[in-house]
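Q: When you get a sec, could you give me coordinates for this:
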Amino acid sequence: MLDLPRGDGRLHLRGIAAAASFLACLALAIPVSLPAQVRARALGLAPGVFAPGPRNAITDVAGVRVGHATVSNGDSIRTGVTAIVPHGGDLFRDRVPAALHVGNGFGKLLGVTQVRELGEIETPILLTCTLCIWPAGDALAQWMLAKPENAAVRSINPIVGETNDGALNATRSRAGIGHAVVEALSTADTGVVAEGSVGAGHGTVMFGWKGGIGTASRRLPATLGGYTVGILVQGNYGGVLQMAGVPIGQLLGRYAFQRDVAPDFGRPSGPGDAQAEHGDGSCMIVIATDAPMLARNLERLGARAIMGLARTGSSASNGSGDYVLAFSTAARVRRNPDAALAASEELGNDAMSALFQAVTEATEEALYNALLMATPVSSRAGTVRPLPVDSVRPLLRARGIGTSR
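A: The predicted model follows:
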């Protein structure tokens, strides 16, 4: 079994059997000639007015770490785990304020009632496949309980989000997920974040094309506090794709409800088209910021991420579970569960507007990156190919977006 790429994309193989299985999976999942992967800015897609951080990633928020583990086995398992770790300390005793915003609630999100009740999280955040949240949650709880400092802890609230990668993945089979959780957590780091068909994005689909993991960030100028906002998305949804307002999906002839408005389109031809037919799917969005805020304003921040999702052409269909988890890493708002009295300094409401703008911009760009950085993935169900960059580039240029290359 191919057990699991690190965040830097290197593969860990265990034994001769694993190596042989890996080669078989590689032949199935990755064509010999891959299309060029580009991030959104290489096409001139730079939403908004604020500048990104140095990596243009969620790890631009100091201390935030990301790790991936991709599970690709046989001809049918195409899934994985992505871990977001808010800081490098003791998360159980140095908890970060957090909030949930639900755009559309068709989905499963483990641990959220406690997040809504207490306004904080005590574990890393995991993303995985729709039927994997329970084994992933158990593995995360075991990982936390195994820490020496947690020897006396009797309750852990793991946070696990999901999207349904069943178009490519045999989602009923959850083999290897527990090991993938440990791999994603142990390899998480603060560097460049791998994007596209990795980790929890390995089997996902966006707008009928290959989806995946995407990330972006925005850094406010000093006059607005100098705060950083970072976004990480697990894109697996549909609709009518648009990029910077250009109706890419319609121009390329692939969009939701196409059979209804263009009857000569015919039936869906593959797993990607079938999933996108009515815009169904899901999207997980994770927001990290170093701006000091508590749950109330973090929830307001999460609501603005849905605006970035809408800009890409999603209408949050009935079958789309669209969730946003937001947390603040600011030391002045962290919480110790043993403290009898908590004192925090948080931003005032009037200071939130620039952060709302930054989140909207970064979410839109992160979703573009998830599409543009994806690579083809094949399984027994068929092959889902990426958005054709060479076809998108002239459509954007015709609207004055990007360079002439």
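
Q: use CA for all of it now, contacts and neighbours both
A: Noted.

Q: what's around the residue nearest to Pro52 when sequence neighbours are not counted, how many residues?
A: In this structure, Pro52 finds its nearest non-sequential neighbour in Arg218, 4.1 Å apart by CA to CA, 6 or more residues apart in numbering. Residues lying near Arg218 (other CA atoms under 10 Å) number 32.

Q: Validate this expectation: Arg218 resides in a strand.
A: Yes. Per DSSP: H, G, I helix; E, B strand; the rest coil, Arg218 lies within a strand segment.

Q: correct me, but it touches Ile287?
A: No. If you go by CA atoms under 8 Å, Arg218 and Ile287 don't touch, sitting 11.2 Å apart.

Q: Return the distance of the residue nearest to Pro52 relative to Glu364.
A: According to CA to CA, to the nearest Å, Arg218 stands 12 Å off from Glu364.

Q: repeat for Ala343
A: 35 Å.

Q: and these two? which has more neighbours close in?
A: A count of neighbours by other CA under 10 Å puts Glu364 above the other of Ala343 and Glu364, at 30 against 10.

Q: Let's compare: structure for the following, please.
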Amino acid sequence: MRARQLGITLGLGTPGEWNAITDVPGVRVGHSTLNTRIDGKHVRTGVSVIQPRAGEARQQPCFAGYHVLNGNGDATGLEWISEAGLLTTPLAITNTHSIGIVRDSLIALERERLADPAVYWCMPVVMETYDGLLNDIWGQHVGPEHVREAVESAETGPVQEGAVGGGTGMICHEFKGGIGTASRRLPAEQGGWTVGVLVQANHGKRQELRVDGYPVGRQLMEIPSPFAEQGTPGMGSIVVILATDAPLLPHQCQRLAQRASIGIARTGGGTEDSSGDLFLAFSTGNRDLPAADYGRKGLPFSSTLQMVNNDHISPLFSAAAEAVEEAIINAILAGEDMVTDDGVLVPGLSGETLLAVLRKTGWSMSR
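A: This is a model prediction of the structure:
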């Protein structure tokens, strides 16, 4: 069950129809999940893909920006976003050791779609978190066929959460983690725009976990930690993708990405040296941005753009923080028990257990 199905409303804003990143028109999400055994080892990993618009990303670029809270992680394609402010490819999330194959596979898929690849190049954005406790990460089991499946299955509507796609083997606040999503839709008097979020949550210590501001993690310490024998609580990372249909310029997208830090902090994360915390935001609000012609004739000298005036951008920041907070809790609630190759339990956190400890801390559904 998701947070709102349990009566847990995080923040003051209103979610979109699906309470997902796909509430931003045109955004689609696809997954490819590996959950099997190979040569006696558990393979629990995959890849998740976000398509920023209804068509090909290279034909319909988006303004984008990113923020690194802690750089103990890796990503491809960010330098070009920093330089040009444009997202021209799908976004993919996978495990730490599969960034390269996912990037190369996205390039190969781009080439398939090009009539004349000689005049085009791409630098796909691929981000990662570490799933080595639950997955044979050194086996590098993600392949081109899984990237193709994620790309071709991308769709709008409700988004699968938990142990799916790149989130299959992830751990969050010492519970089973993975993919989570949420959204906020601003009222008409604040622009009527939507902010959608997707996280791959693989971070955090149990004792720091907070839900709706309440320190529930301290009430859950009797549940055995998967890090009791190996690793360190809090090791891992979180990747956050934020999408909006508000007309933001690249530097404003970067500012929106920074607000993911607030949502992570509200749930008790963001303070670990061993956690790579990387956030990317893109805006679909400026339509018909010209696709790069790479030497061809006909690209206009200038384009007419819109932007949200900074005096009216604060509600978007609030929406981003709330959606990230809720997406993380949704990721944890979607998790189910998993056992490592060494027989160590990574527990899921059930909705019933969470509600029980929330009430212990003084939380009330009717507050």
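
Q: how about the residue nearest to Pro52 of the first structure, what's its match in the second structure?
A: Residue correspondence to the second structure (TM-score structural alignment): Arg218 of the first structure is matched to Arg184.

Q: residue contacts, that match?
A: Gly13, Thr14, Pro15, Gly16, Asn19, Thr194, Val195, Gly196, Ala319, Ala320, Glu322, Ala323 (CA atoms under 8 Å, 6 or more residues apart in numbering).

Q: count of neighbours near the aligned residue in the first structure for the fourth one?
A: Right, the one you point to is Gly16 of the second structure. Counting by TM-score structural alignment, Gly16 of the second structure corresponds to Gly53 in the first structure. The local packing of Gly53 of the first structure (other CA under 10 Å) involves 19 other residues.

Q: ok, Gly53 of the first structure to Pro221 of the first structure distance?
A: Noted for Gly53 of the first structure: a distance of 11 Å to Pro221 of the first structure, by CA to CA.

Q: Show me which helix runs longest in the first structure.
A: helix 353-372 (DSSP state H).

Q: count of residues packed around Val43 of the second structure?
A: Val43 of the second structure: 26 neighbours (other CA under 10 Å).

Q: can you check Gly7 of the second structure too?
A: Neighbour tally, Gly7 of the second structure, other CA under 10 Å: 12.

Q: got the contact list for it?
A: Neighbour list for Gly7 of the second structure: Met365 [criterion: CA under 8 Å, 6+ apart].

Q: Now which residue in the second structure aligns to Leu309 of the first structure?
A: Using TM-score structural alignment, Leu309 of the first structure pairs with Ile264 in the second structure.

Q: Does its match touch Glu326 like I think?
A: No. With contact defined as CA under 8 Å, Ile264 of the second structure does not reach Glu326; the gap is 9.5 Å.

Q: Which of the helices or strands spans Asp104 of the second structure?
A: Using DSSP states H and E, Asp104 of the second structure falls within helix 99-112.

Q: swap in His179 of the first structure?
A: helix 177-187.

Q: against the second structure, where does the next helix or strand after that helix fall?
A: Next helix or strand after helix 177-187 of the first structure toward the C-terminus (DSSP H and E): strand 205-206. Per TM-score structural alignment, the counterpart of strand 205-206 of the first structure in the second structure is residues 171-172.

Q: that older thread, so the helix holding His179 of the first structure corresponds to what in the second structure?
A: Residue span in the second structure matched to helix 177-187 of the first structure, by TM-score structural alignment: 143-153.

Q: in the second structure, which residue is closest to the centre?
A: Nearest to the mean C-alpha position of the second structure, by CA atoms, centre = their mean, lies Val199 at 2.7 Å.

Q: so what corresponds to that residue in the first structure?
A: Residue correspondence to the first structure (TM-score structural alignment): Val199 of the second structure is matched to Val233.

Q: who's in contact with that match?
A: Shown in contact with Val233 of the first structure (CA under 8 Å, 6+ apart): Gly212, Ile213, Gly214, Thr215, Cys283, Met284, Ile285, Val286, Thr363, Ala366, Leu367, Ala370.
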